[in-house]
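K.L.:
got a predicted model here, sequence first, then my questions.
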Amino acid sequence: MSRTPAPGAVTDTARLFRDAADGDRGALWRLAEPGRQLDSNVIRLAPEAGVAGHVEPDLDVLVCVVGGSGWLETAGGSQQLAPGAVVWLPHGVRRSLAAGPDGLCYLTVHRRRPGLTIASAPAEHGGGEAACLLQLVCPGCGHLAQESGARFCSRCGEELPPR
């Protein structure tokens, strides 16, 4: 029998932003409650850093800026981001983020992805071991990069492991 999680406050984004050290970047917080249907992160980009252009093929993402400033770039143009801005990024839309001189801190919310599974190749393709994808898995949030040449996680902005 599964336990239903209790509703309530799960973090304080203003405190996270205020208490983050200058060198802190990537995911400052992750929603980790069991049985959840959503994933959420508080991400901090260093001053002048960015998340390279990418497409999230499956999930809409809601972004709420909680500190700093920056820009969102989509095919529709560039939008300035400041605390309080809430942005909807539909799946399939190419986007990139750039932090301003004070960095950028934002909350993301999206439907939870199912866990990754790795299976062997079908026998008609030679069988054997599945390709190692560890260099494409974000050490911060576990997201699998969709582009083989990606350097940063499209979900949380964390740098991917060196190849």
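P.N.:
Noted; the coordinates are in hand.
K.L.:
for the rest of this, base every contact and every neighbour count on C-alpha atoms.
P.N.:
Noted.
K.L.:
ranges for the strands of the chain?
P.N.:
26-30, 38-45, 50-55, 61-74, 77-81, 86-89, 94-111 (DSSP state E).
K.L.:
elements contacting the first one?
P.N.:
I take that to be strand 26-30. Judged by 3 or more CA pairs under 8 Å, 6 or more residues apart in numbering; DSSP states H and E, strand 26-30 is in contact with strand 38-45.
K.L.:
now the strand it packs on against strand 50-55, angle please.
P.N.:
Using axes from the mean of the first three to the mean of the last three CA atoms, to 10 degrees, the direction of strand 38-45 lies 140 degrees away from that of strand 50-55.
K.L.:
one step back: L134: which of the strands of the chain is closest?
P.N.:
Of all these, the one in closest proximity to L134, counting by CA to CA, is strand 26-30 (18.4 Å).
K.L.:
what about versus this one:
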Amino acid sequence: MDENRHVLAVNIQDSEHICLPDGGRFVLLADASDTGGALGANRLTLARGATGASTHHHVRSTELFYVLDGAAWFTAEGTTTTVETGGLFCVPPGVPHAFGAAPGSTADLLVVLTPGVDRFDYFRALGRIRAGEESFDQLLPQQERFDVHFHL
């Protein structure tokens, strides 16, 4: 079999879950190393009105958000858009963007980054930051590693 071809099956009960203090959570589905670099995928559940990420961009990857349930807002290129259940939002490399659960709503998102970047450690760090166990400043030196470049 070609080393660059990977078949992957993931059951949610076998995935790592990272609980967020507001009742949200990350479910780590596929890291780039699991897919031969093709993609990375996680499920992000946001509490009512919670922010998912402040403004950032990715240099190497496109990020796709599919709204499994609820509604989410996305800001990119000076425009804020609300996407509801069944809709998607796609951000190409280099475009600053931010997102969160729409006001008054929760959001359950499937997030896919392609090509993939190993980011499970990034999501683990975010869980610790949101729990108050680490400082956000600890992520700043790792922006290139995770291809998440913050606009502070």
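P.N.:
Structure received. Values in this document were obtained by computation on a predicted structure and should not be read as measured data.
K.L.:
can you give me the TM-score here?
P.N.:
The pair, once superposed, lands on a TM-score of 0.61 when counted by TM-score structural alignment, normalised by the length of structure 2; 121 aligned residues with a CA RMSD of 3.6 Å.
K.L.:
rewinding a little: reformat the strands of structure 1 as a markdown table; add distance to M1 of structure 1 and mean neighbour count.
P.N.:
Below are those laid out as a markdown table (distance: least, CA to CA, whole Å; neighbours: other CA atoms under 10 Å):
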| stretch | distance to M1 of structure 1 | mean neighbour count |
| --- | --- | --- |
| strand 26-30 | 25 | 20 |
| strand 38-45 | 21 | 22 |
| strand 50-55 | 38 | 19 |
| strand 61-74 | 31 | 20 |
| strand 77-81 | 44 | 14 |
| strand 86-89 | 36 | 15 |
| strand 94-111 | 23 | 20 |
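K.L.:
now for those, which one comes closest to P7 of structure 1?
P.N.:
Of all these, strand 38-45 sits nearest to P7 of structure 1, with 13.3 Å by CA to CA.
K.L.:
E147 of structure 1: which of the strands of structure 1 is closest?
P.N.:
The closest of these to E147 of structure 1 is strand 50-55. By CA to CA, the value is 8.4 Å.
K.L.:
with distance to V10 of structure 1 added, can I get the strands of structure 1 in JSON lines?
P.N.:
Formatted as JSON lines, these follow (distance: least, CA to CA, whole Å):
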{"stretch": "strand 26-30", "distance to V10 of structure 1": "10"}
{"stretch": "strand 38-45", "distance to V10 of structure 1": "11"}
{"stretch": "strand 50-55", "distance to V10 of structure 1": "26"}
{"stretch": "strand 61-74", "distance to V10 of structure 1": "15"}
{"stretch": "strand 77-81", "distance to V10 of structure 1": "24"}
{"stretch": "strand 86-89", "distance to V10 of structure 1": "19"}
{"stretch": "strand 94-111", "distance to V10 of structure 1": "13"}
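K.L.:
which one, of the ones you listed, ends up nearest to A6 of structure 1?
P.N.:
Nearest of those to A6 of structure 1, taken as CA to CA: strand 38-45 at 14.6 Å.
K.L.:
helices and strands around that closest one, which ones?
P.N.:
strand 26-30, strand 94-111.
K.L.:
how far off centre is it?
P.N.:
How far strand 38-45 of structure 1 lies from its chain's middle: 6 Å, per CA atoms, centre = their mean, to the nearest Å.
K.L.:
between it and strand 61-74, how many degrees?
P.N.:
With the same axes, to 10 degrees applied, the angle from strand 38-45 of structure 1 to strand 61-74 works out at 40 degrees.
K.L.:
so which residues make contact with strand 38-45 of structure 1?
P.N.:
Contacts to strand 38-45 of structure 1, defined as CA atoms under 8 Å, 6 or more residues apart in numbering, come from residues 13, 17, 24-32, 99, 103-113, 156-157.
K.L.:
could you do stretch 92-107 of structure 2 as well?
P.N.:
44-63, 67-77, 82, 91, 151.
K.L.:
check stretch 65-77 of structure 2 too.
P.N.:
Under the contact criterion CA under 8 Å, 6+ apart, stretch 65-77 of structure 2 has outside partners 80-91, 95-102, 105-112.
K.L.:
map T74 of structure 1 onto structure 2.
P.N.:
Mapped onto structure 2 by TM-score structural alignment, T74 of structure 1 lines up with A76.
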